[in-house]
Structure formats: C-alpha cells, structure tokens
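Trainee: Need the 3D shape of this:
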Amino acid sequence: MLGLVLVFAMPFAWMLSTSLKTLPETMIFPPEWIPKHFVWNNFTKAWGSGPFLHYMTNSIIISIGILALQMLTIIPAAYAFARYRFRGSGLLFGVVMVTLMIPSQLIFLPVYLQLSAWKLLNTHLALILPFASSAFGIFLLRQAFKQVQEELLEAARLDSAKEWQIILKLMVPMVKPVLATFALFSFIAHWNDYFWPLVMTTDETARTLPLGIAKIREEEGVANWNVLMAGNMILVTPILIVFFFAQRHIIRAFVYTGVK
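Mentor: Purely as a prediction, here's the structure:
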C-alpha cells in the first residue's frame, strides 16, 4: 500500500518541489527534490500571467453548472432504468451505454456548428450544455438503485408517496455515497478539461483555468518550468480540497457496493 501511495503521490510532490525552485535548479541533473531556496514568488508570477481570478471563476461556474444539470438528468433516468420495465427499455439503455464509447473529440464539430447557430460560442452555456447528462452517471446510479430493496418502495407507495418523493426522500439518500463519488469524478473531469474550452471559446469571456495555465509562455527560449508548475499547483489545489472532503463518501460507496 505504501508503494502504491508513493507511485500516485510522487508526481504531486515533484510538481510542488519544482514550483518552489529557481529556474536553474529545474535544469539540474540528477534532479534535487528539495529546493535550496524556496521561491514563493513563482506563484505570484503564475497568477499575474493573466486574469487568473476570471479563469478560476469560469471554471467554478462551468464545473458546478455541469454537475447540477447532470444531477437533474441522471437521477430520474437511472431510476427509470432500474425500477421500470417498459417497451424498449433495454434498447434505450444500450444506446446510453454506446455513448460511453464515443469520445467528445469525435462529435465536437457538429456540436460546435449547432452552438454557433444558437450564438452560444464564448459563453458558459457552450461549455455546460454538451455535458448536461452523463452515460457513466446513469450506469453508476442505475446499479446503485437496483440494489435498493423493492419492499421499501412498496411501503412508500402504500403511504401514498409519489414517485418524485420516492426518488428524493428514499432513493437519493440511500445512494448518497455513490452520488458523491460521481460528483467528484465529474468535477475533476470538467475542471481539468482543456479540449472543449479551447474549441468553444475564442476570447477570454468564458475561458477556464487550464487554458490560463497554458498561456504561461516561454521567456528567452527557455521554458519556465518553475512558474508552469506553480500554475499547475494553483490548478490542482481545488481538486485536492474537494477530494479531501469527499473521500469519506467514496470509501462508503465502495463498501456499500461490496456489502450489497
């Protein structure tokens, strides 16, 4: 376990170490893990290389907006696939699963043309609407909903509970760890997304933090790895904070699935 932790933690440790070095120290071979002088000014340079507060605000709006829409769509869809048998349900679920195999890079052109026709380019909606649902989220929640005993739903219906009440007051609280796990995966994926914001934006209006990091340019023909790593530390810090608060739910999700 310790070896596995080291494998995953080493890139973060190296990124932090590089972000605190001088530029000549980043070129030393063999590399040194501990900087001789801690250069905190690298973070100031990275933050001042562009409107980083604007980029971060856009990233927060877009990541949370996507997550909110996904919750509105995947929860009822997963409940329907898990608890109802209707004509064509198997085929529809198969279509949902097929979309997992289609990368966004393959369909970006027709989506781009449609959003352009709607005059939504360079807006937050252009980066939110294409991800308003998630096939992975539907699959994950469907499996969790299927594990809830049918007797609980029948008891709720006998108490005159409507379907939306069953979903919100019974099903969602019972699969809260799974929802938290999906929320974390979704947040990380869209917080780090570089391709879609690059395609859908041509100015600074709706550009996100990964694009801001990419704008840290070379000076005098030499890559400023220390400043770049400082920018990447700014990028990953919110993810680490979210993971710190969500890890308890992730563990419970795996335990819940394993016990059931």
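
Trainee: CA only for contacts and neighbour counts going forward, please
Mentor: Noted.

Trainee: In contact with E32: list those residues for me.
Mentor: E25 (CA atoms under 8 Å, 6 or more residues apart in numbering).

Trainee: burial count for L53?
Mentor: For L53, the neighbour count with other CA atoms under 10 Å is 14.

Trainee: Secondary structure element holding it?
Mentor: Counting by DSSP states H and E, the element that carries L53 is helix 52-83.

Trainee: Any buried residues in that helix, and which?
Mentor: For helix 52-83, the neighbour count (16 or more other CA atoms under 10 Å) marks 52, 54-56, 58-67, 69-71, 74-79, 81-82 as buried.

Trainee: Could you also give me the structure for this second sequence? I'd like to compare it with the first:
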Amino acid sequence: MRRRSSSSLVSSIASHAVLMLGALVMLLPFLWMALTSLKPPQEIFRFGLHILPEQWGGAENYGRVFSDTPMLRFLVNGIVVCSAIVVLQVLIAVPAAYALARIPFRGRSLFFSLILISLLVPIQVPSLFLYLGFAHAGLLDTYASLVLPFIISAFAIFLLRQHFLHFPQEVIEAARLDNFGEFEIAWRIVLPSARPAIGAFAVFSMVAHWNDLYWPLVVVTDPAMATPPLGVVFFRNQESGSDFGALMAAATVISAPLILAFLLAQRTFVRGLTSIR
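Mentor: Reported below is the predicted structural model:
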C-alpha cells in the first residue's frame, strides 16, 4: 500500500510539474509582451536580458495606442464581427447538425463526408472568388464582407452532430408523438442540452476570427473598418515598426478581451469538450 501511494504521489507530482512547465512555456510570450509594453524605448533595446522595467513607460505606450490610433473602434469592430459570425454559425449549424444526426435521408453520409472534407479547405483557396464577388457587389470595407464568408462552419456542424447523436432517442420520439415539428424539437428540446458544446465552439470561433489577419487584410482598406489584428498592422505601418513599446501595448490591449473571455468561460469550455464522444 505504501509503495502504491508513494508511486501515485510521485506520478502526480511529475504530471503536475510537466503541466506547469507547459503552462509556463505557453504564458512566457504573453508575459514578455506585457512587460515590454511597460518599458521605455531605451530599455527595450538595451543590451542584456532585463525582465522587469527599471523605468516605467507604460503610461506613454498605452496612451499612444489610444491617441494615435482609433483602438476603441478596432475593438468594437472585432466584437461586432466575431459576435455576428458566432451567432450566424450556430443558427445554421443547429438544424444542419440535427438533420445529420437524427433525420434519416438519402445521401446523409455523403453530405457528412463533404462537411468533413471542407474542414481541409482553408480560406485562402476561395479568397480570390470571394473578393471578386464582394467587389462586384460593392461590399468591400463593410461588415458583410468580414462576416458572410464564415457563417457556415463545418466544425460547428461536426461538433453539434456528435453531441446530438448521444441525445436520448426516446425523448425525440415522445416529442414527435406530441406533434412537435423537427425544427421545434431541435431548438426547444435538443439544443438546451448542447449549451456546453456551443460554449466550447464559441470560444474556438471567437479566438479564430478575433485573431484573423488574412481575410480582413484582403477586404478592408479603410482603417475605420479594421479588426484588431489589422489595426495593429496599421499602427505598425504608421510607426514604421520602430516603437516596439507601443506595439506591444497595442498587442496587449487586443489580447486582453480574449484572455478575460476565456477565463470567464473556461468551465463551459471544458464541459463542452468533455461531453463530446
């Protein structure tokens, strides 16, 4: 018994040490970014490794972020675009996933296979055709051009389908006997049980589209319509890439909402991932 308890203790300590080391490796770039945003330029380029700033330049760096660029506008654009994408993705994915999971129809396996294959297609493949379409429609530099290419999410359909497959079939049959329609069953009965999965997907989607630089760089030229990463690019161009303190301050401001959102939704995120079989 003592050998087992001691071996389990050693195993627990080793696993926690590995996890803490991995967490440190993941957090180190963010810590370095935040500390650099607090340093004046002479300390950033000083020879040697100096982790903590000796002179605080954070007020000047963060002040320049909000005075030299419309940072609040960038953040609002990011919130509007990411929220619209997530809401539309869920609205489309729920009935599609329910149909693939619970409604037998001809070609269902083929449709699901095509959805899985579409996960392998990056946005760079259809980007030229999408750009020409939005340009012809006069939708460049608009929220529509930033949102519409992403409203159908193959990952959301796959994730919710896997969750719906394990929903009790007896409950669905009972609802059908009570004259519930399929849409009503999907939205009123099946969907509430999938809230953790939707929460997990929302975290994935928000992070992906908040950090997306490629597509906004293609369809946006007006700084007033820039999303947060594109706003940093405009800020870098404006500063000629020399004021790294202000650049790191801008990156910190842009990263903070995602970190805060994940900390608030981490329980839902973990529950959503662990509930999928």
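
Trainee: TM-score, when you put one on top of the other?
Mentor: The TM-score (TM-score structural alignment, normalised by the length of structure 1) is 0.93; 258 aligned residues with a CA RMSD of 1.7 Å.

Trainee: mind checking what S49 of structure 1 lines up with in structure 2?
Mentor: S49 of structure 1 maps onto D68 in structure 2, with residues paired by TM-score structural alignment.

Trainee: if I look at that match, how far off is P223 of structure 2?
Mentor: Distance from D68 of structure 2 to P223 of structure 2, counting by CA to CA, to the nearest Å: 12 Å.

Trainee: wait, what's in contact with W33 of structure 1?
Mentor: The contact partners of W33 of structure 1, taken as CA under 8 Å, 6+ apart, are W14, S17.

Trainee: Residue in structure 2 paired with it?
Mentor: Alignment note: W33 of structure 1 maps to I51 in structure 2; criterion TM-score structural alignment.

Trainee: So its match: helix, strand or coil?
Mentor: What DSSP: H, G, I helix; E, B strand; the rest coil gives for I51 of structure 2 is coil.

Trainee: hey, where'd the helices end up in the stretch 151-260 of structure 1?
Mentor: With DSSP state H, counting those that start in this stretch, the ranges of helices along the stretch 151-260 of structure 1 come out as 163-166, 172-174, 176-191, 195-200, 209-214, 225-259.

Trainee: what's the angle between the longest one and helix 52-83?
Mentor: If I follow you right, that is helix 225-259 of structure 1. Calculated by axes from the mean of the first three to the mean of the last three CA atoms, to 10 degrees, helix 225-259 of structure 1 forms an angle of 20 degrees with helix 52-83.

Trainee: and helix 225-259 of structure 1, what does it pack onto?
Mentor: In terms of contacts (3 or more CA pairs under 8 Å, 6 or more residues apart in numbering; DSSP states H and E), helix 225-259 of structure 1 is packed against helix 2-19, helix 23-26, helix 41-47, helix 176-191, helix 209-214.

Trainee: One more pass at 6 Å, please.
Mentor: Where contact means 3 or more CA pairs under 6 Å, 6 or more residues apart in numbering; DSSP states H and E, helix 225-259 of structure 1 is packed against helix 2-19, helix 41-47, helix 176-191.

Trainee: Please say which position in structure 2 N232 of structure 1 maps to.
Mentor: Per TM-score structural alignment, N232 of structure 1 is aligned with A251.

Trainee: who's more crowded, D68 and P223 of structure 2?
Mentor: Under the criterion of other CA under 10 Å, the comparison of D68 of structure 2 against P223 puts P223 first, with 16 against 13.
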